[in-house]
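*Asks:* Sequence and predicted structure, then a few things I'm wondering about:
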Amino acid sequence: MSIPRWLLDRPRFMEYPRPPSLIHPEMVSKDKGSQ
């Protein structure tokens, strides 16, 4: 596995935009449970 250059240069890659399921997994679970 090769690590992308931007990942090495940007240790804060976790702050980048992510799918809703990764951003708020708890909220997604609550939305599914409420329905």
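*Replies:* Good, I have the coordinates.

*Asks:* make it CA atoms for all contacts and neighbour counts henceforth
*Replies:* Fine.

*Asks:* element containing Glu26?
*Replies:* Remark: Glu26 resides in helix 25-34, with elements defined by DSSP states H and E.

*Asks:* residues in contact with that helix?
*Replies:* 20-21 (CA atoms under 8 Å, 6 or more residues apart in numbering).

*Asks:* And Pro25, how far from Asp31?
*Replies:* Taken as CA to CA, to the nearest Å, the spacing of Pro25 relative to Asp31 amounts to 10 Å.

*Asks:* Next one for the comparison:
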Amino acid sequence: MRDQKGFTLIELLVVIVAQSAKTDQMSRGPIGP
């Protein structure tokens, strides 16, 4: 089941999680060791 944009809800969730993880890593990267 795909919507008009060609993304499943699972794929959309994966993208959101990946973006969140990347942002979190970047935000704490310079501060950490």
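*Replies:* All right, it came through fine. This one's a predicted model, so the numbers in the text were calculated from it and none came from an experiment.

*Asks:* Can you give me the TM-score here?
*Replies:* The TM-score (TM-score structural alignment, normalised by the length of structure 2) is 0.32; 26 aligned residues with a CA RMSD of 2.6 Å.

*Asks:* so what's Glu11 of structure 2 up against?
*Replies:* Contacts were defined as CA under 8 Å, 6+ apart; by that measure Glu11 of structure 2 touches no other residue.

*Asks:* From Lys22 of structure 2, how far out is it?
*Replies:* 16 Å.

*Asks:* go on, Leu13 of structure 2?
*Replies:* Taken as CA to CA, the spacing of Leu13 of structure 2 relative to Lys22 of structure 2 amounts to 14 Å.

*Asks:* what's the answer for Arg28 of structure 2, then?
*Replies:* 10 Å.

*Asks:* those helices in structure 2, which residues are they?
*Replies:* In order along the chain, structure 2 carries the following helices (DSSP state H): 9-28.

*Asks:* list the contacts for Ser20 of structure 2?
*Replies:* With CA under 8 Å, 6+ apart as the criterion, no residue contacts Ser20 of structure 2.
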